[in-house]
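Asker: Here's a sequence, model it:
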Amino acid sequence: MGVPSDEVVQIRHAAAAGDPAVVTVSCPDKTGLGCDLCRVVLLFGLSVVKGDMSTDGRWCYIVLWVLPRRGRPGPVPWGLLKDRLLQLCPVAAPFGFDTADLAAAGLQDAPPPAPRLFLLKLYCFDRMGLLHDVTRVLCELEFTIRRVKVSTTPDGTVLDLFFITDARELLHTKSRREEAYDKLESVLGDSLASREIDPATEDMLTCLQACPLLTPAVMEQMFNTDLIEEQSITTRGDNAISVTTDNSLSSVHTLIQIQCGDHKGLLYDIMRTVKDCNIQISYGRFYATQNGRCDVDLFVVQSDGKKILDQQRQRSLCCRLRMELLRPLRVALVNRGPDTELLVANPVEVSGKGRPLVFYDITLALKNLQKRIFLAEIGRQVVEDREWEVYRVHFGEEHDLSAALQSKIVGGVTSMLMGWD
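Answerer: Below you'll find the model as predicted:
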C-alpha cells in the first residue's frame, strides 16, 4: 500500500497579518471528502474566504484560503489542523494501480472503527457561564460532545453528564484522563467539586438515545419554510439568496451558481447539502467579497455521471440549497409548562455527523447574555425523513422572559451560530 507523504496536505502561512493562509489538499478522491475537509476547517475556527476544487473522479485537488474567525480564542494550531486533514485523505494506491484495482482486490482502507464512548461526570457549584467554560475545555482537548444532560438542584449544585469521544483515541489511558482533569480544575477552580471519566456502559447508551420528542406545534415553528422566510427577513437584513442551474455552458456538467450573504460554515453547508443530495462536484469555485457577499460556481453531475436534466430535480436541489443557506440551523424559544425552553436544531449529514461547535456557540451566546442554564440536553430526532441533533436549554421557573428578552435570546444565539456577532 502507498503511504501519503507530507505533501498530501500543505499549509502556507500568511505573509502578513490579515492575509489568509493557504491550505492545499491533493489526494485520491472519495465521496464526501470536500464536506469532511470543510467540517474540520470549521472545527478549527477558520473562515474560508476563497476556494477552488477539482476532481476527475479518481484524484482531487482542493485549495482553501482561510482566516481565523473574529473572536477565535488563541492561535491556530496549524500543525494539528494538518494532522486532522491528513487523517481524512485516502491513501494513494501504489504505482500501476488505482482505487478501483484496490477495491476489486479487497485492499482498500477499511473504514475506521467507531470511536469509544466515555462518560464525563462533573459535580459543580453553579455560577454564570459554567457550562460554557466546561464546553470550551472539552473542545480544546479535542473531545467531541455526543450527548449532554445537565441538571441544577435548588441549592445551586450542578450535575453535568457529558457523553464524549476523543479525537486522539487516548481517553482510556490514565495520562489522557489526568490531562483532562488538570485542565478542568485549572479553568473551573473552586466551582468544581468532583470529576470522573469512565467508559460508557450499555445502560448509559440506552439513556443516551432517550430524548423527548418535539411537539407538532414546535416542529411547525422550527421547520415551516414560510415561517423561516419571515423570521429571516426580521433577523438579518442581507438575505438575498440566488441559486440557479444552467446546462448550456458545459456538455457534460450542470452549473450551479449561488450568490448569497456570508455566514459561519457557509462552504460546509453547501458541501454537506450537495453530498446529501447525491450530487458530485467536478469543479468548484468559491469567493467571499469584502462586503459580506459570496459567489459560488459548481460544475456537477449526478451519481450516474450525467448532467441534471430533470427540471423537477433541478428545482428541488435549488430549493434545498436556498433553505440550507437561509437558515442552516433552527432556533426557537418555547414555553414548556412553567419553564422557558431554548431549542436549536442542527442537521445531521447522511454520514451521521453534524456541524461542529454548536453547543459551544449556544453556551457562549447565553454567557454573553448573562443567562444561567438550569437544565440542558442533546438528543436526536427525525423530522420529515431528515435527522436533526436537537439542543434543549431550560432557564428555570423563576425566569419569566418578556417578549423583548425572548427576541434578544433568539437573536443572540442565532447571530453566534451564524457568525454575525
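Asker: From now on I want contacts and neighbour counts done on CA atoms only, so please keep to that.
Answerer: Will do.
Asker: need the contact list for the residue most central in space within the chain.
Answerer: Centrality entry for the chain: nearest residue to the mean C-alpha point is Arg355, 1.4 Å, by Cα atoms, centre = their mean. By Cα atoms under 8 Å, 6 or more residues apart in numbering, the contact list for Arg355 reads Arg39, Asn346, Pro347, Val348.
Asker: quick one: the third one is in a strand?
Answerer: Translated: Pro347. Yes: per DSSP: H, G, I helix; E, B strand; the rest coil, Pro347 lies within a strand segment.
Asker: measure it to Gln381 for me?
Answerer: 10 Å (Cα to Cα, to the nearest Å).
Asker: quick one more, to check against the first:
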Amino acid sequence: MGVPSDDLVLIESGKKAGDPSVITVNCPDKTGLGCDLCRIILEFGLCITRGVFWVVPRSVSATVRWASLKNRLLSVCPSCSISFYFQLPTRPTPSPVVYLLKFFCLNRKGLLHDATHVLCELELITQRVKVSTTPDGRVMDLFFITDSMELLHTKKRQDETCEHLNAVLGDSCISCELQLVGPEYECFQQGLSSLPPAVSKELFSSELSDNDIHSQALTPDLTKLKKASITMDNSLSPAHTLLQIHSVDQKCLLYDILRTLKDCNIQIAYGRFSSKTKDYREVDLFIQQTDGRKILDPAKQDTLCSRLRMEMLHPLRVIITNRGPDTELLVANPVELSGKGRPRVFYDVTLALKVLGICIFSAEIGRLSASERQWEVYRFLLDDTHEFPLANFRARNQIVDRVRRTLMGW
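Answerer: Alright, predicted model coming up:
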C-alpha cells in the first residue's frame, strides 16, 4: 500500500516570527535524495539551520511559496507505491523545456540582480545568460530559462513573468519578450570560449595550500578554519560507517557534503545536522557503499575524507583577471555528476556587485571541462567606478572578498 502524497512532505510553519519552519520528508530512500532535497530548499532562498530540515528565509522580507516548495520536494521523492521487494525500472526524466527571455533596458546599477531576483521569486531557473551593453548605454539581456512549475507554455504564466519584470525594472525596461528557444541555444550549450592557461590553472586548481585556504575562506583567522575535521568510525554500528564532520558554518554546507557523497555513490541511512557552538556545524552521518557494506578500506576512507574536505573548504572559485583591456570577474563551481549546478550563484554574485555599486558591462554563464570534471563558470566584465578603480589591486581584492562572502553566507 502506498503512502498518501500529502504525508510524504510535511511543512510546519514557525509559531512566531523568526522561528524556523520544519520540513519533514517521508519516502523511500535513494542515493542522493538528501542532496536533491537540499538543492530545492536552497533554490527557494531558505537557510537550513538543522536537519532534517529546519529552515528560515535568508531575507526577512522574503516571501516563500510553501505550497510550491512542497510540490518541488515531492517531485524528487521516489514513489511509495512501488513494492519494497520489486522495484520497477525508472524512466528517464525528460529534459525541461527551455525558453528565451529577452529584454532590452537602459543600463543602471543593480539592474541585472533585480531581474534575477524576479526570476527566482517566480521559480524560473536560469540555465544560461548572455548580457551585453551597447555603446549608447543600453543592455540586451538574454536569459535561457526553465520553469520549475512547468507552466511557461501558458499565456498567463508568460504575461506574469513580463509584468513582474516591467514592475521591478520600471522605466529602465524598453521591451520584454518570451519564447521557446531556437537554434541559437545550440551555440550556448557548446560552452564558453576557453580561458587562458594561466587563468584556467588559477581558477580550477585542485591544490589547496594554507595561503589558498586563507584567501578562499576569508575567515578572521586561519586557526578557526583549520578546526574543521572529518573522521570515520566503524565501531559504533554493525552495518554502517559513522562519518563525523565539524566545520565552520557557511551557506550550502550541508548541500556540499551531500552532493559529494552523491557523486561518490555513498548512501546515507541516518543523519544529524546541528550547531552546538556559534559559527560551527556538526554533522553525523551513518553511511554505506552501494553494495550495502561499510567503508573499511583505509585508502577509500582517506580518499573520501580528502574529497569532502576540498568540497567543503573550496566549493567556489572567485578571481579577478584582465581580459584584454577589460577587467573580468570569474566565478566557478563544480557541477554534480547528474548535470545540476549549484543553487543561486548568479543571484548572489549580482547581489554582491549591486551592493558595491558596480555596473556589469556584460555577463555570461556556461560550462567548461577542467581538472577531470565539469564546471559551471560565470563571467562578468565590470565597469570602472570611482569607489572601485579596477586597476587598483586593493579594490580588486575588496570585490573578490565581497562576492565570496556573499556566496558563502559570511
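Asker: TM value for the aligned chains?
Answerer: Once superposed, the chains reach a TM-score of 0.93 (TM-score structural alignment, normalised by the length of the second structure), with 401 aligned residues with a Cα RMSD of 1.8 Å.
Asker: before we move on, back to that, what does the residue nearest to the centre of the first structure correspond to in the second structure?
Answerer: When the second structure is aligned by TM-score structural alignment, Arg355 of the first structure is paired with Arg342.
Asker: And Gln257 of the first structure, by the same measure?
Answerer: In the second structure, Gln257 of the first structure lands on Gln244 (TM-score structural alignment).
Asker: Am I right that its match sits in a strand?
Answerer: Yes: under three-state DSSP, Gln244 of the second structure sits within a strand.
Asker: for the closest residue to it other than its chain neighbours, helix, strand, or coil?
Answerer: Distance criterion Cα to Cα, 6 or more residues apart in numbering; nearest residue to Gln244 of the second structure, sequence neighbours excluded, is Asp284 at 4.7 Å. Per three-state DSSP, the secondary structure class of Asp284 of the second structure is strand.
Asker: And Val355 of the second structure, how close does it get to Leu111 of the second structure?
Answerer: From Val355 of the second structure to Leu111 of the second structure the distance is 12 Å (Cα to Cα).
Asker: who has more neighbours, these two?
Answerer: More crowded of Val355 of the second structure and Leu111, by other Cα atoms under 10 Å: Leu111, with 21 against 12.
Asker: unless I'm mixing things up, that one is touching Leu169, no?
Answerer: Yes: using Cα atoms under 8 Å, Leu111 of the second structure is in contact with Leu169, at 7.1 Å.
Asker: What's the match for the residue nearest to Gln244 of the second structure in the first structure?
Answerer: So, by TM-score structural alignment, Asp284 of the second structure is matched to Asp297.
Asker: check contacts around its match.
Answerer: Counting by Cα under 8 Å, 6+ apart, Asp297 of the first structure has contacts Leu255, Ile256, Gln257, Ile258, Gly284, Arg285, Phe286.
Asker: which residue in the second structure lines up with the fifth one?
Answerer: Residue mapping for Gly284 of the first structure onto the second structure gives Gly271, with TM-score structural alignment as the criterion.
Asker: Which elements pack onto the helix or strand containing its match?
Answerer: Assigned by DSSP states H and E, Gly271 of the second structure belongs to strand 267-274. Judged by 3 or more Cα pairs under 8 Å, 6 or more residues apart in numbering; DSSP states H and E, strand 267-274 of the second structure is in contact with strand 46-50, strand 280-288.
Asker: again, only this time at 6 Å
Answerer: strand 280-288 (3 or more Cα pairs under 6 Å, 6 or more residues apart in numbering; DSSP states H and E).
Asker: Can you get me a residue count around the nearest residue to His263 of the first structure once chain neighbours are set aside?
Answerer: Using Cα to Cα, 6+ apart and skipping the chain neighbours, the partner closest in space to His263 of the first structure is Met418 (5.2 Å). Other residues lying near Met418 of the first structure total 18 when counted by other Cα under 10 Å.
Asker: Mind telling me what Met418 of the first structure corresponds to in the second structure?
Answerer: In the second structure, Met418 of the first structure lands on Met408 (TM-score structural alignment).
Asker: how much space between that match and Leu225 of the second structure?
Answerer: 13 Å.
Asker: what does Pro92 of the second structure give?
Answerer: For Pro92 of the second structure relative to Leu225 of the second structure (Cα to Cα), the value is 41 Å.
Asker: Mind telling me what Leu106 of the second structure corresponds to in the first structure?
Answerer: Looks like Leu106 of the second structure aligns to Phe125 there (TM-score structural alignment).
Asker: and the gap between its match and Pro68 of the first structure?
Answerer: For Phe125 of the first structure, the distance to Pro68 of the first structure - Cα to Cα - is 34 Å.
Asker: Quick check: nearest residue in space to Thr49 of the second structure, chain neighbours excluded?
Answerer: Val55 (5.8 Å).
Asker: Counterpart of the one you found over in the first structure?
Answerer: Per TM-score structural alignment, Val55 of the second structure is aligned with Val66.
Asker: Give the helix, strand or coil label for that match.
Answerer: Once three-state DSSP is applied, Val66 of the first structure turns out strand.
Asker: from what I can see it touches Val48, true?
Answerer: Yes: using Cα atoms under 6 Å, Val66 of the first structure is in contact with Val48, at 4.5 Å.
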